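In: Got a predicted structure plus its sequence, pasted below:
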Amino acid sequence: MAKEKIAPGAKRGGTVSKVATWVIGGLLLVGLAGFGAGSFGGGGQRVATVEGQVIDADDLLLTADAIRRNAARQGRPLPFAQVQSIALGSLVTDAALDAEALRLGLSAGDERVARAITDDPRFRPLLSFDRSIYREFLESRRESESAYEERLRRQLARAQLEQAVIGGVEAPRGYLDIMTAFLLEGRDVRYAILRPDLLPAPIADPTEAELAEWYEANAEAFTIPAAPRIAYLWIAPEAVAADAEIDEARLRALYDERAEEFRRPERRLVERLVFADEAAARAVLGRIATGASDFDAEVAAAGLAPEDVDLGDVTFEGLGGAAEAVFARTEPGLTRVVPTEDGPAIFRVNALLNAVEIPFEDVREELTLELGLAGARRVIDDLEDEVDDLLAGGATVEDVAAEIGPAVSGTLFAGPDGDDPLLGYDTFREAARAATEDDFPEAVRTDDGGLFALRLDGMREARAPALDEVRGEVLATWRREAETDALMALAEALRDDFAAGEAPLDTIEEDALVRVAGLDGAPPALARAIFETPEGGTATVRLPGAAALVHVDQVTPADPDDPATRELRAALVAENPRGYPGDVFAAYARALQARMDVTVDQAMLNAIAAQYGN
């Protein structure tokens, strides 16, 4: 029996800092956010209102879709009725918090929204904001810039409300003790993954009758949802910009204007701890050098928080007389005691950031597009009247697209499964769901300066496709399920041998595995089985396309004197918006809903369930 031995405290055992980081980042997170907006074939149908805050069918559908997809990825498919209920609860909670924030006058201004976007690390690949990456992010979400910024504005206002409610809340000692003991309970476990290559023979193909019977029982998973069929013409700003001739001098001027983005000096990520005198600073440096203390402990001993000593990323010029000592380091670490205008100080260098020098030629294309897009708006402004005149004269959207150079035409289905980029525009999506067959097409502008006109060409009814239409997908799904069934049967047959350590399987051993560190890359079902199986127990686990055997050799209670226990407890105390305070905020949100005017359109919910839940 082959074994992969993972030493305690190694990759999956986790370090003390990983323990705290994992708890702060994931386990105790209170998720109260919605998932966006989508398309349900009518004009802005409301499914609920909360103190004037509207939740429409499209909000519900795309939230439900995100929940259903997430459940499916975890191997826990949910019926549509349950998904719809979870989605509605999430959206009602958000709407109640939005209404309360509005009542209290809490809001995030334009400057704060802009700062949140430009500071978002997803849009700062080179430590400066990259608008092209921001645009790609919005396109991938099928969301306009204004819609995203409005949603972010509401999130920031809710964050203000959360901080106001739980800013002074501290968890009781009993809560912290229970959580720490639970999260750091150690488990020595063995597990093995059974994959299809372990089956004694390949799964035989099903007969036609077997496949048809299975498909009939699982038709919901393959149902094509209802959707309006939309014919459109579209003038994209990028298409107009591509034909623009941009003067070299203008490109160079824009490059110079954005010099801070393209040319940045060498920097360091630095923290600074200042002392009353040099003797005190040297004493601390000596304790750190001998291992008797560390920088973080000394910061805490001085009564300071991490943000009190964090200088962020600084340049040589920004450090004054301390620059030589800080920039002399060739790797992260501490400096000697350095005199500063605030007193003797020790600097901790956390990262060395090289100078950024992006040549003009490397960003020529980006700058050309930026200037081109600015000119494209003016061109499309001029085309708007021409498009309206042609449509008013009886031309179809296809005729107009053929007449006007940069325009294109096409058709799409504007249902919840639609993935056409045009559905990412709020104005297009709303016009598509509001369109009737009696409407005349007219030119409509998008937030980024584009222009479209559309026509409803009927509805696609929800339907389960004929087996022959989806035979390949159905057969692949059937085979995966059949293989999983066979692997689960094999796992059951090997259960006793595995418990005795005699099963002929490649087995992985984990010592002192704790909940807070988790199991890197493990499917959720496997992780649950590891932490739910009692000492001495053996469990079989159904996984997507596989099975697993788990045996728990030993369960060890958390050691209250272990440094990891103390650090985790400190993290639970310090991470105020999480854990117990988060539970307090969740209770506050429920209380808000209880006293607010919440109206739910059950008929609309039933209609959605009938259209998408079958």
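Out: Everything's here; your move.

In: Every contact and neighbour count from this point should use C-alpha atoms.
Out: Will do.

In: and the helix or strand encompassing V408, what does it pack onto?
Out: Per DSSP states H and E, V408 falls inside strand 407-413. In this structure, strand 407-413 makes packing contacts with strand 227-235, helix 397-403, judged by 3 or more CA pairs under 8 Å, 6 or more residues apart in numbering; DSSP states H and E.

In: Show me what the helix or strand following the longest one is in contact with.
Out: For strand 227-235, the succeeding helix or strand toward the C-terminus, using DSSP H and E, is helix 237-242. For helix 237-242, the external contacting residues (CA atoms under 8 Å, 6 or more residues apart in numbering) are L369, G372, L373, G375, A376, R377, V379, I380, P406, D448, G449, G450.

In: Correct me if wrong: the last one contacts R377.
Out: So that's G450. Yes. G450 lies in contact with R377 (CA atoms under 8 Å); the separation is 7.5 Å.

In: what's the angle from the longest helix belonging to the chain to strand 227-235?
Out: Secondary structure of the chain per DSSP state H: the longest helix is helix 360-392. If you take axes from the mean of the first three to the mean of the last three CA atoms, to 10 degrees, helix 360-392 sits at 110 degrees to strand 227-235.

In: which helices and strands sit right next to helix 360-392?
Out: helix 237-242, helix 248-257, helix 397-403.

In: want to throw those helices into TSV with mean neighbour count and distance to Y580?
Out: Listed next are the helices and strands packed on helix 360-392 as TSV, based on neighbours: other CA atoms under 10 Å; distance: least, CA to CA, whole Å:
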stretch	mean neighbour count	distance to Y580
helix 237-242	19	49
helix 248-257	14	48
helix 397-403	18	57
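
In: mind giving me a markdown table with these and columns for distance to V600?
Out: Below are those laid out as a markdown table (distance: least, CA to CA, whole Å):
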| stretch | distance to V600 |
| --- | --- |
| helix 237-242 | 40 |
| helix 248-257 | 52 |
| helix 397-403 | 38 |
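
In: do you know which of those lies nearest A72?
Out: Evaluated over those, closeness to A72 peaks at helix 237-242, with 36.6 Å, by CA to CA.

In: ok, which stretches of the stretch 401-550 of the chain are helices?
Out: Listed in chain order, the helices of the stretch 401-550 of the chain (DSSP state H, counting those that start in this stretch) span 426-434, 471-499, 524-532.

In: tell me the angle the first one makes with strand 227-235.
Out: Okay, so that is helix 426-434. Going by the same axes, to 10 degrees, helix 426-434 makes 140 degrees with strand 227-235.

In: second one coming, line it up with the first:
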Amino acid sequence: MLTVFRNLIRSKVALVLIGLLILSLAVWGITDIFKPGLGASLVKAGNRTVEVSDVDRYANNFVRSQQNQGNDVTKQDLVQSGRLDQIINLLADRQLTAAYFDKLGISASDKAATQLVRSMDAARNEITGEFDVDTFRNLIAQQGYSETQFERAILDDLTFDLVENGISAALQPSDAISDLWNIYQAEARNIAFFITTPEDLPEAVDPPTDEELEAFYAESEAALTEPERRQFSVIALNETDFYHQVTIDDADLRNEYEAQQRRFSLPGTRTYEVARFDDPDRARQALGPLLGGNDFASVVTDGAARVEAPVTSEQSEISDQALAQAVFQSPVNVWSGPVQALDGRWALFRVTEEEAGEAIPFEDVKEEIRRELTSSRAQRMLTRAIDDIDDAVGAGLKVEEMADILGSPVFTYPPVDQRGRTKDGMLIRNLSTLEGALEYGFQLFPNETSDRREGEGTQYVIQLDKIVEPRIPELDEIREELRNALQIRRTQEAFAEFVEGIQERIDSGASSLTVEAEALDRSVERPPQAITRQSGAALGFSQSAVGQIFSAKLDEAFAAPLQSGLLIGTVEAIQVPDAQALENMRSETRANLVPVISNDLLRGLSSEAEKNIDYEINSQMIETYLSELQVTE
């Protein structure tokens, strides 16, 4: 079917059909699709947008970093947890605020952005230690950026830092704010508590009857429904699959070493002379005659510039990075420029002499050259294989037939849901981490083979072998599991009611913490020191328990969940810093409050930006994007 469509699209018939479609839309008045607007953008803020690719880049980088740390996270998990919504909101707010800065004329300089990029360790050549354009381009490509996108991101980062630093420098928190902050942070509470578990229930919870089990089964129908699962077969190829076919001998390595001798040398020196102009047009006018062979003194007769004394240096020794790069990229004995120097003037320069640096020994770079040659030759093999894949797909072949042509294995996986999990919950990582494979695979028809797809350097074709339809297990299949689940739920409900009774008796004065503990043959415990919001975790209390402790009033009972039960306690005393202590803490606190208040002010800037910038949210597109990733459990 796909082959028929591909051939049709290339034909004149397709052009006629598309023309008729456009005409029919116009006749029926459906013209909005040709009007400018949000289109496929998720958010528009001034002349800035948030695209699906922006969200994908951010989400993919986050998922990759989590998986590298051994965490089992997929993009679908981000949707389920609401994290992807947060990412969209974060990117939207960033673009809105950045658009407001654009309108106000607030921006970091291009020079600052250039200096930041050139200072990135990850963009340096590992041999010479110098900034390397190819390394830089590979770095940003791995992160999913184009050069233009990365440049804008860097400028935005610097601009946000500029604004935040400006706000922070002007902030001076008042004594009142400082005191409130210190009271909140330093408040300490003495508590008493005991721990109770469902085993303390005065009566055992009756097991569910068959009638109750049937009702629970009917009630849980949605939760019990097994999602649609699909079985896929995949052919996947990347550069590393061809490494074993690459043969490199010492002659190849030596030839490559000699061909790149300049690269595999320590920094050399260049002798150059410079003439500086106040006016860039005047510098350009002088460049032409100089390139024609005229003497500088005969070209510049009005004293607008003079040739400075020759300088000999390595590139890293020239403080003006723009000039340094130009000098070490220009030909020898040829006037070049103009280049804007650090002092704001415009420089013409000429390299008069070049001395190469000492060559790095062949043995020191031999393995690096081997890796690079292996990679480049394997990439060429992959390129040829891509052509074979496209021909096979165009011919309508199945993946098994493609495998014979490519000499590559077919990987057939058990049926999985849209997160890449089997019925038993096992994650098929090869599918879940193959970019776009699951999303695209769940759009295929039975026995359909996809076009060649690309995911993070891997070329693949995915074939849908079988669809396992959603189903609800019969009651008899899961009777015991359901019985246990219902028993646990009823026990939890009875336990919650039991604990509420204890709290009510303590709060009403009809009982006390000690009496209730003794009735359950438990002992009341008291931490050796008062608890603060910061020290709770160190004393063994969960974040939830600390929250309950500091939400309760004096002598009021509270309950906090534990893994196997509940902590029931009361607040026996509350201490806050006195006036002298608050005064002593103010100086340090002011410094800590500056970034907190600065962040609040930046959030306020976002609100102000929304009033001043044309801001649109494509809710339908966002919903569509999320629904395509949404998993029905």
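Out: Nice, thanks for sending it over. As the structure is a prediction and not an experimental result, all values here were calculated from the model.

In: right, and the helices and strands packed on helix 360-392 of structure 1 - which one's nearest A547 of structure 1?
Out: Across those, closest to A547 of structure 1 is helix 237-242 (CA to CA), at 49.0 Å.

In: mean shift of the closest one relative to structure 2?
Out: After superposition onto structure 2, the mean distance of helix 237-242 of structure 1 to its aligned counterpart is 4.7 Å, using mean CA distance after the TM-score superposition for structure 1.

In: With stretch 375-383 of structure 1 instead?
Out: Once fitted to structure 2, stretch 375-383 of structure 1 is off its aligned match by 3.1 Å on average (mean CA distance after the TM-score superposition for structure 1).

In: buried ones in that stretch?
Out: G375, A376, R377, I380, L383 (16 or more other CA atoms under 10 Å).

In: Ok, stretch 526-541 of structure 1 next?
Out: Applying 16+ other CA under 10 Å to stretch 526-541 of structure 1 flags L526, A527, A529, I530, F531, T533, P534, E535, T538, A539, T540, V541 as buried.

In: now, among the residues you listed, which is nearest to R515 of structure 1?
Out: Nearest to R515 of structure 1 among the buried residues of stretch 526-541 of structure 1 is F531, at 7.2 Å by CA to CA.

In: Quick one: distance of the helix or strand harbouring L572 of structure 1 to the chain centre.
Out: Assigned by DSSP H and E, L572 of structure 1 falls within helix 563-574. Its chain's average C-alpha position is 26 Å from that of helix 563-574 of structure 1, according to CA atoms, centre = their mean, to the nearest Å.

In: following it, which helix or strand shows up next?
Out: Counting by DSSP H and E, what follows helix 563-574 of structure 1 is helix 579-595.

In: and the gap between A20 of structure 1 and L60 of structure 1?
Out: Distance of A20 of structure 1 to L60 of structure 1, given as CA to CA, to the nearest Å: 35 Å.

In: out of the two, which sits in the more crowded spot?
Out: L60 (32 against 21; other CA atoms under 10 Å).

In: The more buried one belongs to a helix?
Out: Yes. Assessed with DSSP: H, G, I helix; E, B strand; the rest coil, L60 of structure 1 lies in a helix.

In: That one touches S85, doesn't it?
Out: No. L60 of structure 1 is beyond contact range of S85, at 9.5 Å (criterion: CA under 8 Å).

In: what do we get in structure 2 for A548 of structure 1?
Out: Aligning on TM-score structural alignment places A548 of structure 1 opposite L567 in structure 2.

In: burial of the residue lying closest to its match once chain neighbours are set aside, as a residue count?
Out: Distances taken as CA to CA, 6 or more residues apart in numbering put I195 closest to L567 of structure 2, at 4.6 Å, once the chain neighbours are dropped. The number of residues packed near I195 of structure 2 is 20, by other CA under 10 Å.

In: if I pick I195 of structure 2, what's in contact with it?
Out: R522, G565, L566, L567, I568.

In: again, 7 Å this time
Out: I195 of structure 2 sits next to L566, L567, I568 when contact means CA atoms under 7 Å, 6 or more residues apart in numbering.

In: out of the residues you listed, which are inside strands?
Out: L566, L567, I568 (DSSP state E).

In: which among these gets closest to P208 of structure 2?
Out: L566 (24.5 Å).

In: E199 is in contact with that closest one, correct?
Out: No. Between L566 of structure 2 and E199 there is no contact under CA atoms under 7 Å: 11.5 Å.

In: Between these two, point out the one with more neighbours.
Out: L566 (20 against 12).

In: what about the more buried one, distance to Q80 of structure 2?
Out: 29 Å.

In: From T507 of structure 1, how far out is the nearest residue to T556 of structure 1 once chain neighbours are set aside?
Out: Using CA to CA, 6+ apart and skipping the chain neighbours, the partner closest in space to T556 of structure 1 is G186 (4.8 Å). To T507 of structure 1, G186 of structure 1 is 19 Å away according to CA to CA.

In: right, and D507 of structure 2 touches L554 too?
Out: No. Here D507 of structure 2 does not reach L554: they are 10.5 Å apart, not a contact under CA under 7 Å.

In: Can you report how many residues neighbour L487 of structure 1?
Out: 27.

In: which residues does it contact?
Out: By CA under 7 Å, 6+ apart, the neighbours of L487 of structure 1 are L194, A546, A547.

In: Okay, strands next: where are they in the stretch 251-400 of structure 2?
Out: Listed in chain order, the strands of the stretch 251-400 of structure 2 (DSSP state E, counting those that start in this stretch) span 269-277, 311-313, 335-340, 346-355.

In: Take those strands and write them to a markdown table, including mean neighbour count and distance to A322 of structure 2.
Out: Compiled in a markdown table, these are given as follows (neighbours: other CA under 10 Å; distance: least, CA to CA, whole Å):
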| stretch | mean neighbour count | distance to A322 of structure 2 |
| --- | --- | --- |
| strand 269-277 | 20 | 13 |
| strand 311-313 | 16 | 15 |
| strand 335-340 | 21 | 7 |
| strand 346-355 | 20 | 11 |
